[in-house]
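Visitor: Dropping the sequence and predicted coords here.
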Amino acid sequence: MAEKTITYVASTEYDGGAERHIKRLAETVQPDWTVSLLGHLEASRGALRTLGTYALGGKWVTRNLPLAFVRLPFERRKALRAAKESPSLIYHMHFKREQIGFSRAFSRLGSVIWTEHGVFPERLFGLILRPFYRRASRHVDTIACVSEKVRDSLTVVLGSDKKLIVIPNAIDVARYKEARLEERDAARMNFSFPSERRVALVIGRLAAAKRPALAVDAALAAGCLVLVAGSGPEEAQLLARYEQVKEVVIVGEVDDTRQLWAAADVHLFLSNGEGEGLPTVLLEAAASSVPSVAAVDGGFGELAVSLGGIVADPTVQAIASAIKASEVLTIDQNVLREYDLVSWRLRHLQMYEKAVRDVKYE
């Protein structure tokens, strides 16, 4: 067995923030650790050595839980077989299926670490999983939370913060910068936007909890052109609703978002906070010197303001007023130092080293 080995245990068909988090983490720690994937990630297709797959169904959601629990023993057996053929010192798990279903068994092979990417669910899904989650956490060395908000929610669920640490989400700050005038004009030409109009950017998963339609309506009310990037269950509805509105351009998923930020004057983050951990779009906006307007009930108003943004009630009129007020906001780039990949990588390496020491001296 390699001296320093990590296996990321995750299987999902999505390509969202958590999935990209795993891929980025694997890429940044590989100079120091040998990294493998057990499962399937669209975000890392071909980029990681894969030990095998085990999933007989998708990520856990409320509607598939009965069948998910039936499949779980078969998935666990298949995953264990693959893990034993190529053992690791650490097994890092990110989603509820693996955390609840695999942790006890995998703790006999090496140290188990969890990362929680969002607050613990409060609806039926969370109520069902809570006792299983607490029981599985007994077999975990450390639970990394992407924000203090996530840590606080897990403290309530677990009844203790003993195993919890906070490693805030991060971005490669150096990749982003304020667009020069000629860069801004060139970016806008890609979307057929005139240079003299303000542009509001709505970016991320297009789900009901993110309130993308509210964002578009408020931006239009403020006299802005609107650029919408992302995919999700609300995408078809948005396309149908704004298809004939020439001020709205919906571009779907975009791999390199820097052209989007270059075209934007203001960023709208109107999530109600459901399932959120620490939205990297707020960091990307600030690194690009684009102020964010955040909904006051989303739980990230303090972060948005610290990054040079503004908060508002989740109504068309209030958001439109905030968009207009954002014209005079300035971004303090120094705040972003806490969220840079350099410190993020170091904190993860320290967590991994601690997990190995804990096993060594047990």
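Guide: Noted; the coordinates are in hand. Nothing here was measured: the structure is a model prediction, and the numbers come from that model.
Visitor: Only C-alpha atoms from now on, for both contacts and neighbour counts.
Guide: OK.
Visitor: Can you report how many residues neighbour the nearest residue to E116 once chain neighbours are set aside?
Guide: In this structure, E116 finds its nearest non-sequential neighbour in C145, 5.1 Å apart by Cα to Cα, 6 or more residues apart in numbering. By the criterion of other Cα atoms under 10 Å, C145 has 26 neighbours.
Visitor: same deal with F269?
Guide: By the criterion of other Cα under 10 Å, F269 has 26 neighbours.
Visitor: who's in contact with it?
Guide: The neighbours of F269, taking Cα atoms under 8 Å, 6 or more residues apart in numbering as the test, are 202, 210, 215, 282, 292-295.
Visitor: returning to that earlier point: was I right to think the residue nearest to E116 contacts I165?
Guide: Yes: with contacts counted by Cα atoms under 8 Å, C145 reaches I165, the gap being 6.0 Å.
Visitor: what about versus this one:
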Amino acid sequence: MKRRDVLKAAGLGIAGASTLAMPAIAQATPELKWRMTSSFPKSMDVLYGNGELVAKYVAEATDNKFQIQLFAPGEIVPALQALDAVANNTIEMAHTCSYYYWGKDPAFAFGTAVPFGLNSRMQNAWMYYGGGIELMNEFYAKFGVVGFPAGNTGAQMGGWFRKEINTPEDLKGLKMRIAGFGGAVLQKLGVIPQQIAGGDIYPSLEKGTIDAAEWVGPYDDEKIGFYKVAPYYYYPGFWEGGAYLHAFINKAKYDALPDSYKQALQIATKAATSDMQARYDMVNPPAMKRLAQAGAKLRPFSQQVLSACFDAAQQSYDELNAKNADFKKMYDSMMAYRRDAFLWFQVSEYPADTFLMVQQREGKL
């Protein structure tokens, strides 16, 4: 073969390789435009904004080739129908709370928080390193979705009440907005739980449709203005020691994504989870001070109330474990970790934090 023919053949080979490679590269990084519905009103800038962060991080990680547009409740579907919309492929994604769908199956509660469960650090440990995400996705697959934690509020408050709650008797007949498993526990003590979307809670409390309501914590609760109609602000929210939000994705859509886009979603949701708690830990302290100055009456739940609720929670766990295999599988995994985690925290976080809190009460901080 002549030299020019060799070069010509080599040139054709290179050109051919380039021609073949380009479609493969394009396929690996397709341009996608997805929609994500939120269960949180735009006025809740941390909650709603966390969904915006997920979309931002995914876009940045993919050179804007994978774009996700966020929609407020009601723009496509109502707040509490977000999961259904994803499952039936009305929309690709939702930013919501897993325990909102407790009515479909109680096992959904473990994706957000369960009564007397884990604090937020423990939640992260169990989800990311204790098999929690894998267990949850094994369960979520039955509903046609994939889910990843996408936000954590930290420990929440116990809510706003029109009257003081001193004993378990004071809970009887109380109509309270409370989501998920916590409502089932309080129901055993006579509370009438109401699941109401965030944007509808204040009007219900103002009109007297409900007697009490829990939402998140000082920063968000101040925005809504609960203290104006229900001044007693109780803590802790024992049903949400570290409450996760979730990004739910239609399973067929997720499975069809390139691996790099799947990784972008996982990293984005993990980053958004860290961001949310950091932000709440910054904005909640001054908000709590402002609420107290505005007339909110901060109260701890009594040990009598907490003990009654703990016993009711254990009864609920026993009942659900006996009849729901998915629930029991997650319960056994989480609570095995909880036993070890609280032993560790007793010799690490708890004494260090308690000492400094005593110094604060003595005016030394």
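Guide: The structure has been received and is ready for your questions. Computed from a prediction, not measured in an experiment: that's the story for all the values here.
Visitor: Superposed, what's their TM-score?
Guide: TM-score of the superposed chains, computed with TM-score structural alignment, normalised by the length of the first structure, equals 0.23; 144 aligned residues with a Cα RMSD of 6.9 Å.
Visitor: any shared contact partners between C145 and I165 of the first structure?
Guide: Shared contacts of C145 of the first structure and I165, defined by Cα under 8 Å, 6+ apart, comprise R151.
Visitor: Just the helices from the second structure, written as ranges.
Guide: For the second structure, the helices defined by DSSP state H occupy 3-28, 45-61, 82-87, 120-129, 132-140, 181-187, 201-207, 218-224, 251-255, 259-293, 303-323, 325-347, 349-361.
Visitor: quick one on the thing from earlier: could the contacts of F269 of the first structure go into CSV alongside neighbour count?
Guide: Below are the contacts of F269 of the first structure laid out as CSV (neighbours: other Cα atoms under 10 Å):
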residue, neighbour count
V202, 28
K210, 24
A215, 28
L282, 24
S292, 32
V293, 28
A294, 29
A295, 27
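Visitor: Now, those that are in helices?
Guide: Counting by DSSP H, those place 215, 282 in helices.
Visitor: hmm, which two among the contacts of F269 of the first structure are most spread apart?
Guide: A215 and L282 (15.1 Å; Cα to Cα).
Visitor: Can you verify my assumption that V150 of the first structure contacts I143?
Guide: No: using Cα under 8 Å, V150 of the first structure is not in contact with I143; the gap is 10.6 Å.
Visitor: Have a look at those two and say which one is more surrounded.
Guide: Set side by side, V150 of the first structure and I143 show more neighbours around I143, with 25 against 22, by other Cα under 10 Å.
Visitor: show me the contacts for the more buried one.
Guide: With contact taken as Cα under 8 Å, 6+ apart, I143 of the first structure is in contact with 113-116, 163-165.
Visitor: from those, which would you call buried?
Guide: Buried members of the contacts of I143 of the first structure, scored by 16 or more other Cα atoms under 10 Å, are 113-116, 164-165.
Visitor: now those as CSV including secondary structure and distance to V316 of the first structure?
Guide: Listed next are those as CSV, based on DSSP: H, G, I helix; E, B strand; the rest coil; distance: Cα to Cα, whole Å:
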residue, secondary structure, distance to V316 of the first structure
I113, strand, 42
W114, strand, 39
T115, strand, 35
E116, strand, 32
L164, strand, 38
I165, strand, 38
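Visitor: Show me which of the residues you listed is closest to Q317 of the first structure.
Guide: For those, the residue nearest Q317 of the first structure by Cα to Cα is E116; the value is 34.8 Å.
Visitor: And that closest one, how far from V359 of the first structure?
Guide: With distances taken as Cα to Cα, to the nearest Å, E116 of the first structure is found 22 Å from V359 of the first structure.
Visitor: One more: A304 of the first structure?
Guide: 40 Å.
Visitor: between those two, which one's more packed in?
Guide: Legend: neighbour count by other Cα under 10 Å for A304 of the first structure and V359, higher for A304 (23 against 12).
Visitor: residue contacts, that one?
Guide: Contacts of A304 of the first structure (Cα under 8 Å, 6+ apart): 282, 292-294, 310-311.
Visitor: how about a markdown table for these, with distance to V266 of the first structure added?
Guide: Listed next are the contacts of A304 of the first structure as a markdown table, based on distance: Cα to Cα, whole Å:
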| residue | distance to V266 of the first structure |
| --- | --- |
| L282 | 11 |
| S292 | 6 |
| V293 | 7 |
| A294 | 11 |
| I310 | 10 |
| V311 | 13 |
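Visitor: and which of these is nearest S343 of the first structure?
Guide: Out of the contacts of A304 of the first structure, the member with the shortest distance to S343 of the first structure (by Cα to Cα) is L282, at 18.0 Å.
Visitor: wait, isn't that closest one in contact with G301?
Guide: No: the criterion here is Cα under 8 Å, and L282 of the first structure misses it with G301 at 10.3 Å.
Visitor: so what sits against both of those two?
Guide: By Cα under 8 Å, 6+ apart, L282 of the first structure and G301 have no common neighbours.
Visitor: Could you confirm A200 of the first structure falls within a strand?
Guide: Yes: counting by DSSP: H, G, I helix; E, B strand; the rest coil, A200 of the first structure is found in a strand.
Visitor: and it, how many neighbours?
Guide: For A200 of the first structure, the tally of surrounding residues (other Cα under 10 Å) stands at 31.
Visitor: and the gap between it and V35 of the first structure?
Guide: Separation of A200 of the first structure from V35 of the first structure (Cα to Cα) stands at 39 Å.
Visitor: same check, this time on E116 of the first structure
Guide: E116 of the first structure is 20 Å from V35 of the first structure, by Cα to Cα.
Visitor: Contact partners for the residue lying closest to L80 of the first structure once chain neighbours are set aside?
Guide: Closest residue to L80 of the first structure apart from its sequence neighbours, by Cα to Cα, 6+ apart: F106 at 7.3 Å. Applying Cα under 8 Å, 6+ apart, we find F106 of the first structure in contact with 80, 91, 112.
Visitor: Who wins on neighbours among the residues you listed?
Guide: Greatest neighbour count in those, by other Cα under 10 Å, goes to V112: 28 neighbours.
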